[in-house]
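Chemist: Dropping a prediction and its sequence here:
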Amino acid sequence: MRAVVIRGAGGPEVLSVQDVPDPVPAEGDVLIDVVAAGLNRADVQQRRGLYPPPAGASDIPGLEVSGRVADAGRSRFRVGDAVVALLSGGGYAEQVAVPAGQVVGAPDGVGLVEAAGLPETAATVWSNLVLQAGLAAGDDVLIHGASGGIGVMAIQVSLALSAVPHVTAGSAAKLDVARSLGVRTLINYRDEDFVARAKAATDGRGADVILDVVGAEYLARNIESLATGGRLVVIGLQGGTTAELNLGVLMGKRASVAGTTLRGRPSAEKAAILAAVEDRVWPLVASGAVRPFVDRTFPLAQAVEAHTYFDAGAHTGKILLTMD
């Protein structure tokens, strides 16, 4: 089969499409003929040598795919079923073998190519906003990186749960994406103080939940932005890994900070998260309340161009690789 291989740490030019051995399903795996794969920041970090795959995972990048079942094994699926899957690696390829619990039926209401942009974002958002932070109706939620795949999904899920999203992004065009989804508090972090804006938008209370992809650079300001009893969930480290934390402020607010990743979780945890996504998020997709935002698609042979486009930082929503 054809797959994208990383020849060494570096820029997009280290990617190449090569013929590699077909995957051999293990006991309990489902073999999928891939239709499309989502491009995520984790893939870029792996390419740069900063985020190696977990032990035992494929060196081929790609954490989410859509496709059709080629070998169902002993799973609940049948050959030919349209599915999506959450991976530890291996998605940039024509086939992938995945533990059955990390595979769910493709949701109604979207095409199979578009569906490739859903499993990683939906699992990340649901596990962090709902399962970790307990987001509920009426909560104010501050979402950083509003125009990326995670941000767009977080906005839609928040609105579907009757929470109130407030967002940050680095340009008017990116904030327009959030505006089109119904967000009212739109903060350009390049020239506005998101702490002041978040507090003003919540009558001085602050945010009940913050979903953060920046990390160290935002830690102190995120704590300042939290309401009493607020929950900060850090899921990215674009702004560094190390910062000082004023525990007095945190304790005074009776607030909490959690840091999570999805890729390295045990398969059983991923399966439980995907079961919740299938039960709670897929009906929202079918109804149109949640939908994938796809910026551009590239054929697998243009993986270098796809990563170059991602690195430029102007995209909104998901970038997909197709196996056409």
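Modeler: Cool, got the structure.

Chemist: rest of the way, CA atoms for contacts and neighbours
Modeler: OK.

Chemist: quick one, longest helix in this structure?
Modeler: helix 149-160 (DSSP state H).

Chemist: give me every residue that touches the most centrally placed residue in the chain.
Modeler: Nearest to the mean C-alpha position of the chain, by Cα atoms, centre = their mean, lies Thr121 at 3.1 Å. By Cα atoms under 8 Å, 6 or more residues apart in numbering, the residues touching Thr121 are 149-150, 153.

Chemist: next structured bit after the helix or strand harbouring it?
Modeler: Following DSSP states H and E, one finds Thr121 within helix 119-125. Where DSSP H and E defines the elements, the next helix or strand beyond helix 119-125 is strand 140-144.

Chemist: where exactly do the strands run in the stretch 201-324 of the chain?
Modeler: Using DSSP state E, counting those that start in this stretch, the strands found in the stretch 201-324 of the chain span residues 207-212, 226-234, 256-259, 294-299, 318-322.

Chemist: Please dump these into CSV; it should also carry mean neighbour count and distance to Gly138 for every row.
Modeler: Shown next, in CSV, are the strands of the stretch 201-324 of the chain (neighbours: other Cα atoms under 10 Å; distance: least, Cα to Cα, whole Å):
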stretch, mean neighbour count, distance to Gly138
strand 207-212, 27, 9
strand 226-234, 22, 13
strand 256-259, 14, 19
strand 294-299, 17, 29
strand 318-322, 26, 28
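
Chemist: I'd like to know which of these lies nearest to Ser171.
Modeler: Comparison of those against Ser171 by Cα to Cα identifies strand 294-299 as nearest, at 16.2 Å.

Chemist: The closest one - contacts with which helices or strands?
Modeler: In terms of contacts (3 or more Cα pairs under 8 Å, 6 or more residues apart in numbering; DSSP states H and E), strand 294-299 is packed against helix 303-312, strand 318-322.

Chemist: here's the one I want to compare it with:
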Amino acid sequence: MRAITTREPGGPDVLSWEEVRDPEPGPGDVLVEVAATAVNRADLLQRQGHYPPPKGTSDVLGLECSGTVAAVGEDVRDWRVGDEVCALLAGGGYAERVVVPAAQVLPVPEGVDLVTAASLPEVACTVWSNVVMLAGLEAGGTFLVHGGAGGIGTHAIQVGKALGARVAVTAGSAERLRRCAELGADVLVNYREQDFVEVVGAADVVLDNMGAAYLGRNVDVLAPDGHLVVIGMQGGVKGELNIGKLLAKRGSVSGTGLRFRPVEGRNGKGRIVAEVREHVWPMIADGRVKPVVDRVLPIERAADGHRALEEGDVFGKVVLEV
């Protein structure tokens, strides 16, 4: 098969569409003929040599895909050859075929085409696992989303509104904030001009992609019993945490990720995928949550997709069609 390979760590130009060995499904696996994949910031980090894949998984980029089931391994009962699916991956999505544990496979949501479905697994699993399963966002609560114009942000806004929360977002321009408002955001903060603590007031759940740069102010903005969930490090990896403020608010700070979780178990990817199918897929089917795709590129132009994400020229997701 062909896949996007990385000759060496570096910029987007190191990506190349080359022939590689076909993957083979083992017991409990599904082989997917890939229709599309999507670009995530983790892909950029891996390309740069900063985010190696888990041991025993593909070193091909790509944390999600959509496509058609081409084969199933032993003990797989829920999927059959020919099923149209999308899947959460530990790697391997930038390719013509990929093997994925059956527990991480999802049906294509009702009303979504096969290519667009590639934009959903990573954002849906990230948002649901962190915002609901971990932080417990409830109707009437205030939910602050940093990076509201990104793939995770645009999905998080819609899920927060579907759950009945007041949603606040940060973004870097009036135009990007306007589009966030169209998705349902109630409170809009231009981080280049405004302090989100002053504008938002207090947030029950904060979903943060910045890490160190926002740590202190994220604690400041927490409501009593609030929960800060850090899922990215775009603003650095080391920050100072005021334990006194956190204790006074009975606050919680969690740092989480999806890629290195086991498939099985209470916090495993299989359980997250099952909850997404049960709770988020109906939101998509009835239109409360819609995929937000900025552009679809042929996979041979993966480098252009990486450049666009690095330059901040994306609202929602970049999809790569195979």
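Modeler: Nice, I can see it. Computed from a predicted model, the values in this text were never measured in an experiment.

Chemist: what does the biggest strand by length in the first structure rub up against?
Modeler: Secondary structure assigned by DSSP state E gives strand 29-39 as the longest strand of the first structure. For strand 29-39 of the first structure, contacts defined as Cα under 8 Å, 6+ apart pick out 25, 62-73, 75, 91-100, 103, 112-114, 116-117, 318-324.

Chemist: Identify each buried residue in the helix or strand following that strand, please.
Modeler: Per DSSP H and E, the first helix or strand lying C-terminal to strand 29-39 of the first structure is helix 41-47. By 16 or more other Cα atoms under 10 Å, the buried positions in helix 41-47 of the first structure come out as 41-44, 46-47.

Chemist: what about helix 41-47 of the first structure, how far off from the second structure?
Modeler: Its aligned residues in the second structure lie a mean 0.5 Å from helix 41-47 of the first structure after superposition (mean Cα distance after the TM-score superposition for the first structure).

Chemist: My reading is that Gly49 of the first structure lies in a helix. Confirm?
Modeler: No - assignment of Gly49 of the first structure by DSSP: H, G, I helix; E, B strand; the rest coil gives coil, placing it outside any helix.

Chemist: hang on, Val167 of the first structure packs against Asp140?
Modeler: No - contact criterion Cα atoms under 8 Å: Val167 of the first structure and Asp140 do not qualify, at 10.6 Å.

Chemist: the more surrounded of those two?
Modeler: A count of neighbours by other Cα atoms under 10 Å puts Val167 above the other of Val167 of the first structure and Asp140, at 30 against 26.

Chemist: Setting the sequence-adjacent residues aside, check what's closest to the more buried one.
Modeler: Ile143 (4.7 Å; Cα to Cα, 6 or more residues apart in numbering).

Chemist: Show me what that neighbour lines up with in the second structure.
Modeler: Using TM-score structural alignment, the partner of Ile143 of the first structure in the second structure is Val145.

Chemist: Ala203 of the second structure versus its match, what's the distance?
Modeler: Val145 of the second structure sits 10 Å away from Ala203 of the second structure, going by Cα to Cα, to the nearest Å.

Chemist: What range does stretch 122-131 of the first structure cover in the second structure?
Modeler: Going by TM-score structural alignment: stretch 122-131 of the first structure matches residues 124-133.

Chemist: What segments of the stretch 51-200 of the first structure are strands?
Modeler: Ranges of strands within the stretch 51-200 of the first structure are 64-71, 82-86, 95-99, 103-105, 140-144, 164-169, 185-188, based on DSSP E, counting those that start in this stretch.

Chemist: Lys161 of the second structure is in contact with Asp186, isn't it?
Modeler: No - with contact defined as Cα under 8 Å, Lys161 of the second structure and Asp186 do not form a contacting pair (9.1 Å).

Chemist: The two: who's more crowded?
Modeler: Ranked by neighbour count (other Cα under 10 Å), Lys161 of the second structure and Asp186 place Lys161 first, with 20 against 17.

Chemist: got the contact list for the more buried one?
Modeler: Lys161 of the second structure touches 167, 184-185, counting by Cα under 8 Å, 6+ apart.

Chemist: if we go to the first structure, which of the residues you listed are intact?
Modeler: With both residues aligned by TM-score structural alignment, their matches' Cα atoms under 8 Å, the contacts of the contacts of Lys161 of the second structure that the first structure also has are Val167.

Chemist: Can you lay out the contacts of Lys161 of the second structure as TSV showing distance to Pro54 of the second structure and neighbour count?
Modeler: Below are the contacts of Lys161 of the second structure laid out as TSV (distance: Cα to Cα, whole Å; neighbours: other Cα atoms under 10 Å):
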residue	distance to Pro54 of the second structure	neighbour count
Val167	34	26
Gly184	36	20
Ala185	35	27
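
Chemist: Format the contacts of Lys161 of the second structure as TSV; extra columns: distance to Glu19 of the second structure.
Modeler: As requested, the contacts of Lys161 of the second structure are exported to TSV (distance: Cα to Cα, whole Å):
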residue	distance to Glu19 of the second structure
Val167	45
Gly184	44
Ala185	44
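
Chemist: can you tell me which of the contacts of Lys161 of the second structure lies nearest to Asp195 of the second structure?
Modeler: Val167 (16.2 Å).

Chemist: Can you find the partner of the closest one in the first structure?
Modeler: Per TM-score structural alignment, Val167 of the second structure is aligned with Pro165.

Chemist: count of neighbours near the nearest residue to that match once chain neighbours are set aside?
Modeler: Spatial nearest neighbour of Pro165 of the first structure, excluding adjacent residues (Cα to Cα, 6+ apart): Val141 at 4.9 Å. Close neighbours of Val141 of the first structure, defined as other Cα under 10 Å, add up to 29.

Chemist: residues contacting Arg2 of the first structure?
Modeler: Going by Cα under 8 Å, 6+ apart, Arg2 of the first structure touches 17-20, 93-94.
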